[in-house]
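Visitor: make a model of this:
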Amino acid sequence: MAAKAQFVREYKLLAVGEPSIGKSSLIVQFTRNYFPVTYDPTIEDSYRKECVIDKEIAIIEVLDTACQNDYYSPMIKHYLDNAEGVLLVYSIISRNSFLLMDTYHEQIVERKGQSFPMIIVGTKCDLEQKRQVSVSEARDVAARFGCNFIETSAKNGINVDEPFFAVAREIMRQNKVQAQYYFALG
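Guide: Prediction:
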């Protein structure tokens, strides 16, 4: 009996946020299942992981950016051109990284539109005693942006897969809606 060929969908995601907030650690934990103990500042790196999302094989490619305080960098715009979804990342122990979510969101909406798939990701939730951003604040911003919100800990393996899968599911949902629209027209 021949094996049934299965379509593999690739999702191109972009992680944006300030340096040293845990973007790379989260991505490495997601794609390679380990927590990097030493910090090596990211220049730009791309990671891939094959996984199963809702019984479908998927390859998630994540571009880890090095946002160096130049919020309107041409590089961010270039990265956005190739992305299908975004993880807006801040650290729960850095109010400044959280306050910059509006700036990044503005860029995304300007370049990709209001309904572009994204999620707000609070990293380092294992450092509750150093928290500077409340869960309710993050939920309020996510509601204002019209996206989901989740807190993670790459170090403790908390909610590591969820933000990547959530954005991929939103891309899937939007693709199905778009396909139904074109089918209805055709």
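
Visitor: okay, CA-based contacts and neighbour counts for the rest of this
Guide: Fine.

Visitor: for the residue lying closest to Cys147 once chain neighbours are set aside, what are its contacts?
Guide: Among residues not flanking Cys147 along the chain, Ile119 sits closest, at 5.6 Å (C-alpha to C-alpha, 6 or more residues apart in numbering). Taking C-alpha atoms under 8 Å, 6 or more residues apart in numbering, we find Ile119 in contact with 86-88, 142, 147-150, 163, 166-167.

Visitor: what kind of secondary structure is Ile119 in?
Guide: Counting by DSSP: H, G, I helix; E, B strand; the rest coil, the backbone at Ile119 sits in strand.

Visitor: quick check: longest helix of the chain.
Guide: helix 162-185 (DSSP state H).

Visitor: show me how far it is from its chain's centre.
Guide: 16 Å (C-alpha atoms, centre = their mean, to the nearest Å).

Visitor: which other helices and strands does it contact?
Guide: strand 9-16, strand 85-91, strand 118-123 (3 or more C-alpha pairs under 8 Å, 6 or more residues apart in numbering; DSSP states H and E).

Visitor: second input sequence below; structure requested for side-by-side comparison:
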Amino acid sequence: MSYAYLFKYVIIGDTGVGKSCLLLQFTDDRFTTIHDLTIGVEFGSRMISIDNKKIKLQIWDTAGQESFRSITRSYYRGAAGALLVYDITRRETFNHLSSWLEDARQHSSSHMVFMLIGNKSDLEHRRAVKKEEGEAFAREHGMVFMETSAKTAANVKEAFFSTARIIYKKIQEGHLDLTTEGNGIKIGPSAVPCESTLRHGPMGSGDRSGCC
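Guide: Modelled structure (predicted):
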């Protein structure tokens, strides 16, 4: 199927926060209670539409274990968006966000869009992290914030779509240089590039550190 743009995403966060379940819910509209730990990375994709333009989301679900951090880092390069996930029922997964965020920003393009996700909102009775804490962390670090449930599908589509809308807006405003390969965006076979979408960002800068 033809599309105007391809956006590369990475999903990051501690083991067991529901990264793979979020991906499965978004791409396949289903949830499973049995899911093996991700070894390295898993992959999924889905076509969405923004302003009547088809956009393909290429989503890489990364392993949360420390032993796979070096593999995970390689997927930051050339990603347009990152979904940083914690489990609202496990305080330690929230406490580790700063480490994940620092690591991602160190190894990614300066234009990467970050979405903070507090997953497992269906387990309100086991909540260990207040919603206001997630909102405050996101505000402090310039991220968008949502609480989701991979089990009930609450806000799952919205999280992926919201990230895509921000990236798309940056393209329309000319903040991204689409002639480079480091922004995690590819012009699709159905798109006809125009001067406005290909012009350079401030000072003509573009990250050339990786590929998408």
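
Visitor: count of neighbours near Glu124 of the second structure?
Guide: 12 (other C-alpha atoms under 10 Å).

Visitor: look up how far Leu100 of the first structure lies from the aligned partner of it in the first structure.
Guide: Aligned counterpart of Glu124 of the second structure in the first structure: Glu128 (TM-score structural alignment). According to C-alpha to C-alpha, to the nearest Å, Glu128 of the first structure and Leu100 of the first structure sit 21 Å apart.

Visitor: do Ser115 of the first structure as well
Guide: Distance of Ser115 of the first structure to Leu100 of the first structure, computed by C-alpha to C-alpha: 20 Å.

Visitor: just the helices in the first structure please.
Guide: 23-32, 74-82, 95-99, 101-112, 135-145, 162-185.

Visitor: turn these into CSV, columns for distance to Ala58 of the first structure and mean neighbour count.
Guide: Conversion of those to CSV gives the following (distance: least, C-alpha to C-alpha, whole Å; neighbours: other C-alpha atoms under 10 Å):
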stretch, distance to Ala58 of the first structure, mean neighbour count
helix 23-32, 13, 22
helix 74-82, 18, 15
helix 95-99, 30, 17
helix 101-112, 23, 16
helix 135-145, 26, 15
helix 162-185, 9, 15
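
Visitor: want to throw those helices into a markdown table with distance to Tyr11 of the first structure?
Guide: Below are the helices of the first structure laid out as a markdown table (distance: least, C-alpha to C-alpha, whole Å):
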| stretch | distance to Tyr11 of the first structure |
| --- | --- |
| helix 23-32 | 14 |
| helix 74-82 | 11 |
| helix 95-99 | 26 |
| helix 101-112 | 16 |
| helix 135-145 | 21 |
| helix 162-185 | 6 |
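
Visitor: quick check: which of the ones you listed is nearest to Glu56 of the first structure?
Guide: helix 162-185 (10.7 Å; C-alpha to C-alpha).

Visitor: for Asp161 of the first structure, what are its contacts?
Guide: Applying C-alpha under 8 Å, 6+ apart, we find Asp161 of the first structure in contact with Phe30.

Visitor: quick revisit: Ser115 and Leu100 of the first structure: who's more crowded?
Guide: The residue with more neighbours, out of Ser115 of the first structure and Leu100, is Leu100; 18 against 13, by other C-alpha under 10 Å.

Visitor: give the equivalent position in the second structure for the more buried one.
Guide: Taking TM-score structural alignment, Leu100 of the first structure has His96 as its aligned residue in the second structure.

Visitor: and the nearest residue to that match once chain neighbours are set aside, how far is that from Ser67 of the second structure?
Guide: Nearest non-adjacent residue to His96 of the second structure, counting by C-alpha to C-alpha, 6+ apart: Asp14, 7.6 Å away. Asp14 of the second structure is 12 Å from Ser67 of the second structure, where distance means C-alpha to C-alpha.

Visitor: more neighbours, these two?
Guide: Set Asp14 of the second structure next to Ser67 and count neighbours by other C-alpha under 10 Å: Asp14 wins out with 22 against 11.
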